[in-house]
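Participant: Turn this into a structure:
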Amino acid sequence: MKSLKTLLFSLVFVGLATFGFAQGGKKGEEVKFKTSAVCGMCKATLEKGLAYEKGVEKATLDENTKVLTVQFNSTKTSADKLRKAVNDLGYDADDSKATPRAYDRLDACCKKDNGVH
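Facilitator: Here you go, the predicted model:
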């Protein structure tokens, strides 16, 4: 009888633990931003900078289209927070403008006013 109770308790515990993990965050969500990036240095800055953001799994900038694709865990961050992170790195993200102070700190080649090169 004691072993039956132990077995039932174990099954319930494992079932609840499995259910709890299954209800976890949505990993692999994706958001895309049109950025003001212009060069390979911009690509490195954005991809490395977003790698430090909580919940970001991967960030990739297509230099030709200037589209930044970010895969993230939505329980740890949101598209709005990621857009702000892009702005704080000195780049526009869709209609959201770069933080002026961060933009001023960019290298000359990374400033959108200098055009594509």
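Participant: For the rest of this, base every contact and every neighbour count on C-alpha atoms.
Facilitator: Fine.
Participant: Might you report the residue contacts of the residue most central in space within the chain?
Facilitator: The centre of the chain sits closest to residue 56, judged by C-alpha atoms, centre = their mean, with a distance of 3.5 Å. Contact partners of residue 56, counting by C-alpha atoms under 8 Å, 6 or more residues apart in numbering, are 50, 70, 71, 72, 73, 77.
Participant: switch the cut-off to 10 Å
Facilitator: Contacts here follow C-alpha atoms under 10 Å, 6 or more residues apart in numbering; on that basis residue 56 touches 27-30, 50, 70-74, 76-78, 82.
Participant: just residue 102 next, same as before
Facilitator: Residues counted as contacts of residue 102 (C-alpha under 10 Å, 6+ apart) are 86, 87, 88, 89, 90, 91.
Participant: repeat that for 8 Å
Facilitator: 87, 88, 89, 90 are the contacts of residue 102 under C-alpha under 8 Å, 6+ apart.
Participant: To compare against the first, here's the next sequence to fold:
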Amino acid sequence: MKKLSVMLLFLFGISAGLLAQSKKAIQTVTIKTPSVQCESCKKKIESFLAREEGVEKSVVDFKRKTTKVTFYTDRTNIENIKTAIANAGYDADDVTANEESYQKLPKCCKKPEDGGGMKKQ
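Facilitator: Next up, the predicted model:
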């Protein structure tokens, strides 16, 4: 009987440890994306981030010029996410857009000072 009790406690301890390990830390951050201009920008960033390892979800709000990203902290970090946005051609907080990617953006997705942006009506 004593062996059975010890065995059950041992198995319970292992299963509790495995459950604790299976819970992955998820974090949600909001990144300022001031160069986002339109729906096209939104789609481009969201599709770029969908391919980024560890990113669970991303939502771009081009009116507020923010990008909300939910990701697994054991697979990526906020700096990698900012770099991915910059590689898509957009500024992300303190990370400036990759110049080559920015030049490939459609005119509507470029900054107003570069002749782009949404037309005011």
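Participant: Just give the TM-score of the two.
Facilitator: Once superposed, the chains reach a TM-score of 0.84 (TM-score structural alignment, normalised by the length of the first structure), with 114 aligned residues with a C-alpha RMSD of 2.1 Å.
Participant: which pair in the contacts of residue 56 of the first structure spans the largest distance?
Facilitator: Based on C-alpha to C-alpha, the longest span within the contacts of residue 56 of the first structure runs between 27 and 50 and measures 16.1 Å.
Participant: just to revisit the earlier point, most neighbours among the contacts of residue 56 of the first structure, which one is it?
Facilitator: Most neighbours among those, by other C-alpha atoms under 10 Å: residue 72, with 25 neighbours.
Participant: Might one say that that one is in contact with residue 58?
Facilitator: Yes: with contact defined as C-alpha atoms under 8 Å, residue 72 of the first structure counts as touching residue 58 (7.0 Å).
Participant: Give me the distance between residue 26 of the second structure and residue 104 of the second structure.
Facilitator: Using C-alpha to C-alpha, to the nearest Å, one gets 33 Å for the distance from residue 26 of the second structure to residue 104 of the second structure.
Participant: Mind jotting down where the strands sit in the first structure?
Facilitator: Using DSSP state E, the strands of the first structure run over 29-34, 56-62, 67-72.
Participant: Report the mean distance between the second one and its aligned residues in the second structure.
Facilitator: Translated: strand 56-62 of the first structure. Comparison of strand 56-62 of the first structure with the second structure after fitting gives an average deviation of 0.5 Å (mean C-alpha distance after the TM-score superposition for the first structure).
Participant: tilt between that strand and strand 67-72?
Facilitator: Between strand 56-62 of the first structure and strand 67-72, the angle comes out at 170 degrees (axes from the mean of the first three to the mean of the last three C-alpha atoms, to 10 degrees).
Participant: Would you map the helices across the first structure?
Facilitator: Counting by DSSP state H, the first structure has helices at residues 2-22, 40-51, 79-88, 100-105.
Participant: Just put the ones you listed in CSV and tack on distance to residue 64 of the first structure.
Facilitator: Shown next, in CSV, are those (distance: least, C-alpha to C-alpha, whole Å):
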stretch, distance to residue 64 of the first structure
helix 2-22, 38
helix 40-51, 10
helix 79-88, 18
helix 100-105, 21
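Participant: Identify whichever of those lies nearest to residue 66 of the first structure.
Facilitator: When these are compared by C-alpha to C-alpha, helix 40-51 sits nearest residue 66 of the first structure, at 9.0 Å.
Participant: and the closest one, what does it pack onto?
Facilitator: On a contact count with 3 or more C-alpha pairs under 8 Å, 6 or more residues apart in numbering; DSSP states H and E, helix 40-51 of the first structure meets strand 56-62, helix 79-88.
Participant: Just send the ones you listed back as a markdown table, with distance to residue 34 of the first structure too.
Facilitator: Output for those, formatted as a markdown table (distance: least, C-alpha to C-alpha, whole Å):
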| stretch | distance to residue 34 of the first structure |
| --- | --- |
| strand 56-62 | 10 |
| helix 79-88 | 10 |
